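Peer 1: using only what follows, build the 3D model:
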Amino acid sequence: MTDMLDPFERKILAELQRDASLTTAELAKRVGLSASPCWRRVERLEKEGIIARRVALVDRRKIGLNTQVFAQVKLSAHGHAHLDEFTRAIAELPEVLEAYVLIGVFDFMLRIVTRDIDAYERLFFDRLSKIPGVQEINSTVALSEIKSTTALPV
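Peer 2: All right, here's what the predicted structure looks like:
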């Protein structure tokens, strides 16, 4: 994929991952282009879906989401028939920030944030464990965050 990108496009992606609020003029200056060619490249990267969206990253702790949990979910053999239902159910939970399908002992890995462990317990018993087909949930609470980034190595 990165073979399809020239050095300017890589620089554009790196800069926008650091600060998506840059104006085209600021971005162009940082990557060594004039504004028009820079803007055209950004437009192409967006059109091709390489730049999926531009967002503000919020510090979860500063808004009171102090607990981060990684939950490994195993569906029952019969639960696999409920795969779409499980996928829809977790998509409805704002506390679930990321969800991955796994190969191995567990079927899914979820990254979940809540205000505290009591809020996670309520989510666990009231919502997650009641999704049809869920056989087992193995929860691991993160004590501290060593590295967290959304920047891809381009």
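
Peer 1: CA only for contacts and neighbour counts going forward, please
Peer 2: Will do.

Peer 1: three-state assignment of the residue lying closest to Arg18 once chain neighbours are set aside?
Peer 2: Spatial nearest neighbour of Arg18, excluding adjacent residues (CA to CA, 6 or more residues apart in numbering): Ala151 at 7.3 Å. The three-state label given to Ala151 by DSSP: H, G, I helix; E, B strand; the rest coil is coil.

Peer 1: one more, for comparison:
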Amino acid sequence: METLDAYDRAILQHLQANGRLTNTELAQRVGLSAAPCWRRVRALEAAGYILGYRAEVDRHKIGLGVLAFVRLDADQINTAQLRQLEDAIRAIPEIVSCHYISGAGTFELQVVGRDLAQFSKFAREVLIQLPNVKDLHTSFSLGEVKAAGTLPLGAT
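Peer 2: As a prediction, this is how the structure comes out:
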């Protein structure tokens, strides 16, 4: 599966909006019968377009009121040390996202915490102690305008 047609894009769009749709509901929304829709969903999964299904949880309702963006600067490190740092980052549940970045810094992290005091302690006792970390620069979310949601599936 190298290219997506209109049905594939429609399936992806609907599943991004609601991953709990039954196959019958999905088929009706995209204009297919159930069996071809099911085959297309399985093909999209097998080809790696659909990576998985999960619930979106409101972080505020579970007591995670702080969202911080942390630019992590690493010392000049070799490949083995970089892999060690990556593995350490992956193992920390409070780090919900990590990206290599261009410009100043090595990584951009999204970190959640209960409150500022807890985040401060976490930054001092966990983040700055990660292997080969030189410095941290933190910005805090003051409010959310748009969260990661659906990917645009226009004419791709």
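
Peer 1: quick check: TM-score for this pair?
Peer 2: TM-score for the superposed chains, counting by TM-score structural alignment, normalised by the length of the first structure: 0.94, backed by 153 aligned residues with a CA RMSD of 1.6 Å.

Peer 1: could you list every residue that touches the residue nearest to Arg18 of the first structure?
Peer 2: For Ala151 of the first structure, the contacting residues are Ala14, Gln17, Arg18, by CA atoms under 8 Å, 6 or more residues apart in numbering.

Peer 1: the first one: helix or strand, and which one exactly?
Peer 2: Ala14 of the first structure is part of helix 7-18 when elements are defined by DSSP states H and E.

Peer 1: give me the mean deviation of that helix from the second structure.
Peer 2: By mean CA distance after the TM-score superposition for the first structure, the fitted helix 7-18 of the first structure averages 0.4 Å away from its aligned residues in the second structure.

Peer 1: so how far is Thr149 of the first structure from the residue lying farthest from the centre of the first structure?
Peer 2: Computed with CA atoms, centre = their mean, the residue of the first structure farthest from its C-alpha average is Ser34, at 32.5 Å. For Ser34 of the first structure, the distance to Thr149 of the first structure equals 29 Å [CA to CA, to the nearest Å].

Peer 1: which SS class is Asp58 of the second structure?
Peer 2: Under three-state DSSP, Asp58 of the second structure comes out as coil.

Peer 1: pull the contacting residues for it.
Peer 2: Counting by CA under 8 Å, 6+ apart, Asp58 of the second structure touches no other residue.

Peer 1: gap between it and Gly105 of the second structure?
Peer 2: Using CA to CA, Asp58 of the second structure is found at 29 Å from Gly105 of the second structure.

Peer 1: go on, Arg54 of the second structure?
Peer 2: 31 Å.

Peer 1: from Ala117 of the second structure, how far out is the most centrally placed residue in the second structure?
Peer 2: For the second structure, the residue sitting closest to the mean C-alpha position, by CA atoms, centre = their mean, is Ser97 at 5.6 Å. Separation of Ser97 of the second structure from Ala117 of the second structure (CA to CA): 21 Å.

Peer 1: ok, now Ala91 of the second structure?
Peer 2: Distance from Ala91 of the second structure to Ala117 of the second structure, by CA to CA: 22 Å.

Peer 1: before we move on, the earlier item: check for me that the residue nearest to the centre of the second structure belongs to a strand.
Peer 2: Yes: assignment of Ser97 of the second structure by three-state DSSP places it within a strand.

Peer 1: just checking, it touches Val111?
Peer 2: Yes: between Ser97 of the second structure and Val111 there is a contact under CA atoms under 8 Å: 7.3 Å.

Peer 1: quick one: the helices in the first structure, in order.
Peer 2: Using DSSP state H, the helices of the first structure run over 7-18, 24-31, 35-47, 83-91, 117-126.

Peer 1: just send these back as TSV, with mean neighbour count too.
Peer 2: Converted to TSV, those look like this (neighbours: other CA atoms under 10 Å):
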stretch	mean neighbour count
helix 7-18	18
helix 24-31	16
helix 35-47	15
helix 83-91	15
helix 117-126	14
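
Peer 1: am I right that the residue farthest from the centre of the first structure is in contact with Ala28?
Peer 2: Yes: using CA under 8 Å, Ser34 of the first structure is in contact with Ala28, at 5.5 Å.

Peer 1: dump the residue contacts of Leu21 of the second structure.
Peer 2: Counting by CA under 8 Å, 6+ apart, Leu21 of the second structure makes contact with Leu15.

Peer 1: what's the closest non-adjacent residue to Gly65 of the second structure?
Peer 2: Arg114 (5.3 Å).
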